[in-house]
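Novice: just to be clear, the model below is a prediction. Sequence and coordinates:
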Amino acid sequence: MMRDSWNKILNLLEKGLNPGLYKVWIKPLKAEISSNNIKLFAPNDFVAAWVRDRLMDNIKEAGEQVLGVCPKVEIGVKKAVEKPAVKLAPATKPVQTSIGLPMMSPPVINTRIPRWRFSFDDFIIGDSNRLASAASRSLCDNTLPGDQLFLSSTPGLGKTHLLHSIGRDLCASSNKKHVSIACLTAEEFANRLVLAIKSGEVSRFKSEFRDNVDCLLLEDVHFFQGKQKMQDEILQTLKSLQLRGSKVVMTSSFLPRELEKIDPQLVSRFCSGLLAVISTPDFETRKRIVESKAIRLGTMVPNSISELLADRITTDVRQLESCLQNLVLKARLLNRDVSQELAWQVLENYAVAKATPSYDSIVDHICRFYELTADQLRSKSRKREIVLARNTAFFLARKHTDLSLKDIGSKLGRRHSTVIKGITNIEREISLQTPLGRQLQDTIDRLNP
């Protein structure tokens, strides 16, 4: 019964969390469950602290769904029984698999091939992303000058789609039996380095990334801002990969020149390959995205519906696809056709854009939602709720206006670096799907100029 309950909780967490988060931090946990108590045991103190700080709410929510009551969750470390030392063979090749990012079971750390979620076939090309798409394909067929690509855009415009498409294509076209591709976020790279340091496996970590990787796909490199040791490590890794002729693709919500507290050598390295910016797709591209997604969902939507969605959701492809998916699902559950009436009902839950929101309308929205005044938003207060509201305003102003990061900060009495840090924090909470992240997504979705 205890094992069944924990397996059900694991199943819910696997569905609700980013695959990398689940495999690195949740899967290594062991559990003991009694009535409404869940005792978790991590392989080491660092994993225990990380889960305690960032994933406890997710575990409690999953536990409540399975147990029927909100459980008390504790986490500690179960020390492994010591065994006689076994001499390990030299780690000359990374272990290959197709199940996703690696489980962190120190001391051995291996680069593994993930399950690719996207492909070039389902990436809709328009003027906004034509260069990025062409560059990504060229990297795969070796026609791109150089072996490095840097993709930049605001969230939800296709960076991750192209990253996974590159990984999938390289795996399919490689003449090697086992092509070694490391696909992870900058935060995951940093966490793995910290685990390697804690477990005394830094040399193995460096060897794995510098000597054994054919292609590094690294997301959200703005995470390295202000983290000098991490910057030193990724800089040396990039240098080693370049010398080996390995391919490198990096993504960020910011251009390299917009980053602060980054070693100039690392910024230069970011700029050493082709830089491709993905901008907001135009109406025709958005309409084709809706039509393509509908086909993948096994349905056809009337032209009027695809035009309605494309007209109302203008700045986030991920949100556009989510809206269509919810519309199709609602129609199926109600056993009804996809209609204008249903479409308008579903659109109420999304950021419908009659016009591009202005900076002032964004501030008004944030003040209403957080029940603050504009003066409080601009104040020097460090209260948690005000900081959160201010960061959300940074995020929305970056997403919906043409203001530079410096101008956004100036309007709210903050420096350029503070704006970047605030936007990064918002993106991180949303991508991790934490309770706070879901609240933030709701705030963003309700923006209606």
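Specialist: Nice, I can see it. Not measured: the values here are computed from a predicted model.
Novice: CA atoms for contacts and neighbours, from now on please.
Specialist: OK.
Novice: list the contacts of Ala172.
Specialist: By Cα atoms under 8 Å, 6 or more residues apart in numbering, Ala172 lies in contact with nothing.
Novice: helix/strand/coil for it?
Specialist: Here Ala172 takes the helix state, with states given by DSSP: H, G, I helix; E, B strand; the rest coil.
Novice: and what of Asn335?
Specialist: Under three-state DSSP, the three-state class of Asn335 is coil.
Novice: distance of it from Lys60?
Specialist: Using Cα to Cα, to the nearest Å, we find Asn335 at a distance of 34 Å from Lys60.
Novice: included below, for side-by-side comparison, is a second structure:
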Amino acid sequence: MPAFVFVLQTAGSRFCLLLRSLLYPGPCLQPGPDRRPAGGIVFFAVFLSNHYLVVFCMLWDAVRNSLASTLPASEYELWIKPLVCQGDENDAMVLAGPDRFFCAWVEQRYLELIRQKHLAAGGQGRVALRVAGSGAPAAPDERQLRLPGLPRHEARLRSLHPAFTFDQFMVGESNILAQSACKALALNDYTFGRCLFMSSETGLGKSHLTQAVVHQVLRSAPATRLRYLTAQQFSAEMVQGLRTRTMDRFAERYLDDCDMLLLEDVHTLTGKNKTQEELNVVLDSLLKSGRRVILTSSLPPDRISGLDTDFKSRMTSGLLASIQAPAFETRVRIIQHKLAAQNMAVAGELVEYMAEQLTGDIRRMESAVMNVRARCRLRGSPPDLAMIREVLDGFACMPAQLTAEAICQHISSRFRVGREDLCSRSRKRSIVFPRQVAIYLTRKFTGHSLAEIGALYRRDHSTVLHAIRTITQKMAQNTAVREQVDLLSKDLEKRR
């Protein structure tokens, strides 16, 4: 039987004719007199085998044009334009995205809108997403994302943020070394070596760069066996292996089935000697066999206490890259980028004013931009200097964020106790109380977790929690303690 290609150029306004017929003897389907196809829509039905026709619905162009006029330009360019129509399957329009993480994000944020536009253009409102090159619809997003090709219970990937890619990262003098090293490792370029240790305060881009590496590797070399997790997750896996007597499987996951290890928050391993021992073995094996390793920490190596000497030496055997707070010029570009992502046009002098005021971590800049956007929408007017000032005056995070190190130094100075004493194992009352106050204030003024605070003061999670509860109780019961802590808090507030 000969192959047929049906081309239907239609004119009309509301409905489109979906043509699907088998190649058996009989008349072709014709549109009824009361069914008018959608104007300007072209359908191709191509005979692909001796058994069936596949109908390619060219609705996508109309849907995409409608989305372009509905969504902000930045969102359209980032999340809609990369989608490619691959025809139809089970009466649903099939759209393909570059990877499963991209598809998961589109499904969560835009799929319902796409279906509405599809219905409005004359389709049935049925749309399916799949990863380009795969034969099955994209899997729904999971809390724990996993790699294809590996046993489901073995894969280990933290959830990824779709926007944490290299092209969305603003490079400046403060982070260019870390960014260059990460990009090189992602592309199998060993210019900077095979092991990278990144450190910075929170909110400066460590996780962004680490996830950018994962995104890049999954796109350019999807067969790579990646392990991306936190040090606490690694420790939990090890403890589970010990409890269930499956340490051989635990070792196999990291020694035999891992091409690249990305481990975040290694400073939280303070005092966890067994975990350090196991991780030391893993790092030794990976690096000796030429595999790639990226480690991140909120503290530089020389300030992480409670680490085994051999383990610390091993994890710092490669490149050490410290990320600092962005300079003014970089802050300007970051704020401009954030504003563009919200489809907001703001005068250059206003952007510079925001950059002057918003020093410190990038999350504060994001929050400020969202506040400006919200006020613009509520008032129905573009931002001006008065509005920007109003936002920043009431913006809780406008002052530079206090660091844990600054708080430690302040307590050390006020109580006349050496910083090393605060971080020591001493149980002298003259040391314990200032240490507990420092821990309490660090928890109050920073976004550090209990584990991160414990890493700074060489204490475990339970000891940090006990210190916070102790100071809270003493403040409630003892007026002198409350006044003392309040005075210290006011001192720190002035330094913000």
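Specialist: In hand now; what should we look at? Just so it is clear, the structure is predicted and the values come from calculations on it, not from any experiment.
Novice: care to give me the TM-score?
Specialist: Scored against TM-score structural alignment, normalised by the length of the first structure, the superposed chains reach a TM-score of 0.59; 311 aligned residues with a Cα RMSD of 4.3 Å.
Novice: Asn335 and Lys60 of the first structure: who's more crowded?
Specialist: Between Asn335 of the first structure and Lys60, Lys60 has the larger neighbour count (other Cα atoms under 10 Å), namely 18 against 9.
Novice: check the gap between that one and Leu274 of the first structure for me.
Specialist: When distance is defined by Cα to Cα, Lys60 of the first structure is 44 Å away from Leu274 of the first structure.
Novice: packing partners of whichever helix or strand Glu64 of the first structure is part of?
Specialist: For Glu64 of the first structure, the element it lies in under DSSP states H and E is helix 56-67. Under the contact criterion of 3 or more Cα pairs under 8 Å, 6 or more residues apart in numbering; DSSP states H and E, helix 56-67 of the first structure touches helix 2-16, strand 72-77.
Novice: what's the match for Tyr228 of the second structure in the first structure?
Specialist: With TM-score structural alignment as the criterion, the equivalent of Tyr228 of the second structure in the first structure is Cys183.
Novice: tell me which helix or strand the nearest residue to its match once chain neighbours are set aside sits in.
Specialist: The shortest distance from Cys183 of the first structure to any non-neighbouring residue, by Cα to Cα, 6 or more residues apart in numbering, is to Leu217 (4.6 Å). For Leu217 of the first structure, the element it lies in under DSSP H and E is strand 215-219.
Novice: how far apart are the helix or strand following that strand and its match in the second structure?
Specialist: Per DSSP H and E, the first helix or strand lying C-terminal to strand 215-219 of the first structure is helix 228-244. Compared with the second structure after the fit, helix 228-244 of the first structure shows a mean deviation of 1.2 Å (mean Cα distance after the TM-score superposition for the first structure).
Novice: follow-up on the earlier one: what span of the second structure lines up against the helix holding Glu64 of the first structure?
Specialist: When the second structure is aligned by TM-score structural alignment, helix 56-67 of the first structure has no counterpart there.
Novice: next one: that helix to chain centre, how far?
Specialist: Here helix 56-67 of the first structure is found 22 Å from its chain centre; the criterion is Cα atoms, centre = their mean, to the nearest Å.
Novice: now that helix and helix 2-16, what's the angle there?
Specialist: With axes from the mean of the first three to the mean of the last three Cα atoms, to 10 degrees applied, the angle from helix 56-67 of the first structure to helix 2-16 works out at 130 degrees.
Novice: quick one: buried residues of helix 56-67 of the first structure?
Specialist: Counting neighbours by 16 or more other Cα atoms under 10 Å, one finds that the buried residues in helix 56-67 of the first structure are 56-64, 66-67.
Novice: please tabulate the residues you listed in a markdown table, including the columns distance to Phe394 of the first structure.
Specialist: Output for those, formatted as a markdown table (distance: Cα to Cα, whole Å):
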| residue | distance to Phe394 of the first structure |
| --- | --- |
| Met56 | 28 |
| Asp57 | 26 |
| Asn58 | 26 |
| Ile59 | 30 |
| Lys60 | 31 |
| Glu61 | 30 |
| Ala62 | 32 |
| Gly63 | 35 |
| Glu64 | 35 |
| Val66 | 38 |
| Leu67 | 40 |
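Novice: just those now: which is nearest Arg286 of the first structure?
Specialist: Relative to Arg286 of the first structure, the closest of the buried residues of helix 56-67 of the first structure is Asn58; by Cα to Cα it sits at 33.3 Å.
Novice: now the strands: where do they sit in the stretch 301-450 of the second structure?
Specialist: Using DSSP state E, counting those that start in this stretch, the strands of the stretch 301-450 of the second structure run over residues 319-322.
Novice: which residues in the stretch 351-496 of the second structure form helices?
Specialist: Applying DSSP state H, counting those that start in this stretch to the stretch 351-496 of the second structure gives helices spanning 362-379, 385-393, 404-415, 419-422, 429-445, 450-457, 461-477, 479-494.
Novice: so which elements touch the third one?
Specialist: Which is helix 404-415 of the second structure. Packed against helix 404-415 of the second structure by the contact rule (3+ Cα pairs under 8 Å, 6+ apart) you find helix 419-422, helix 429-445.
Novice: same check on the second one?
Specialist: The helices and strands touching helix 385-393 of the second structure, judged by 3+ Cα pairs under 8 Å, 6+ apart, are helix 348-357, helix 362-379.
Novice: pull out the buried positions in the first one.
Specialist: Buried positions in helix 348-357 of the second structure, judged by neighbour count with 16+ other Cα under 10 Å: 350-352, 354-355, 357.
Novice: for those, which one is nearest Leu209 of the second structure?
Specialist: Leu209 of the second structure has its nearest neighbour among those in Ala355, at 22.1 Å by Cα to Cα.
Novice: what residue in the first structure is paired with the closest one?
Specialist: So Ala355 of the second structure corresponds to Ala310, using TM-score structural alignment.
Novice: now the helices and strands packed on helix 385-393 of the second structure as CSV including distance to Leu269 of the second structure?
Specialist: Formatted as CSV, these follow (distance: least, Cα to Cα, whole Å):
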stretch, distance to Leu269 of the second structure
helix 348-357, 36
helix 362-379, 26
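Novice: now find how far off-centre stretch 382-397 of the second structure is within its chain.
Specialist: Offset of stretch 382-397 of the second structure from its chain centre (Cα atoms, centre = their mean): 27 Å.
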